[in-house]
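In: The sequence and its predicted three-dimensional model are supplied below.
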Amino acid sequence: MRELFLLESDATEAGWQDRALCAQTDPEAFFPEKGGSTREAKRVCLTCEVRDECLESALMNDERFGIWGGLSERERRKLKKRAV
């Protein structure tokens, strides 16, 4: 299982992680093998109260693997390109 990496400066803002629904589910669903389904993880993210904070953290930390804030790495890359 891949652990969430936080910069020291983000530690005070990390309280959202305690409320994340993914912390209560199978972590393997959020880091599927290449070509594996992301459907289960994205379904969990849809109802998560900290989805926005999760996505923001993934974008700020340039997360390259896994589902964060309901988006895959490819979807996050596209989102960043559109924002530029």
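Out: Perfect, thanks for sending it.
In: going forward, measure contacts and count neighbours with C-alpha atoms only.
Out: OK.
In: Apart from its neighbours in sequence, what residue is nearest the most centrally placed residue in the chain?
Out: For the chain, the residue nearest the mean C-alpha position is Trp68 (1.4 Å; CA atoms, centre = their mean). Excluding the flanking residues, the one nearest Trp68 by CA to CA, 6 or more residues apart in numbering is Leu55, at 5.4 Å.
In: hold the first one in mind and look at this next one:
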Amino acid sequence: MIERFSPTATLLVMHIDTITSPELAWQQEALCAQTGADFFFPEPGSSVREAKRICGMCPIQAACLDYALSNDERFGVWGGLSEKERLELRRTSR
């Protein structure tokens, strides 16, 4: 639902259906989608231990990591790996 103000300053509410593309449908099954982004995008210097624990239980961990590597995700924990770990994986796989 999107709320916006009309030119006459009255509040209008519009309902918009979201469409999930087939290549991103896996995200709906991800455990991170059920827990919130705080664990997966922590403040610099914070622990990623809890995010990695959740990723370790996630049935689509491999798809998540593949997505992060394919799309050069540079922030957060994806597929159980931190930014630094994904960078190292990219370097060693070249």
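Out: Looks like it arrived, so ask away. Here the structure is a predicted model, which is why all the values come from computation and not from measurement.
In: Just give the TM-score of the two.
Out: Here the TM-score for the pair of chains, by TM-score structural alignment, normalised by the length of the first structure, is 0.85; 74 aligned residues with a CA RMSD of 0.7 Å.
In: For the residue nearest to Trp68 of the first structure, the count of nearby residues, please.
Out: 18 (other CA atoms under 10 Å).
In: how about it, what's its match in the second structure?
Out: Here Leu55 of the first structure is matched to Leu65 in the second structure, going by TM-score structural alignment.
In: Is that match in contact with Val77, as I believe?
Out: No - checked against CA atoms under 8 Å, the pair Leu65 of the second structure and Val77 is beyond contact range at 9.1 Å.
In: picking that back up, any idea whether the residue nearest to Trp68 of the first structure is helix, strand or coil?
Out: Going by DSSP: H, G, I helix; E, B strand; the rest coil, the secondary structure assigned to Leu55 of the first structure is helix.
In: What's the match for Leu87 of the second structure in the first structure?
Out: Checking with TM-score structural alignment, Leu87 of the second structure has Arg77 as its match.
In: So what touches whichever strand or helix holds its match?
Out: Assigned by DSSP states H and E, Arg77 of the first structure belongs to helix 73-83. By CA atoms under 8 Å, 6 or more residues apart in numbering, the surrounding residues in contact with helix 73-83 of the first structure are Leu59, Glu63, Arg64, Phe65, Gly66, Ile67.
In: can you tell me the helix or strand for the second one?
Out: Mapping Glu63 of the first structure onto the secondary structure by DSSP H and E places it in no helix or strand at all.
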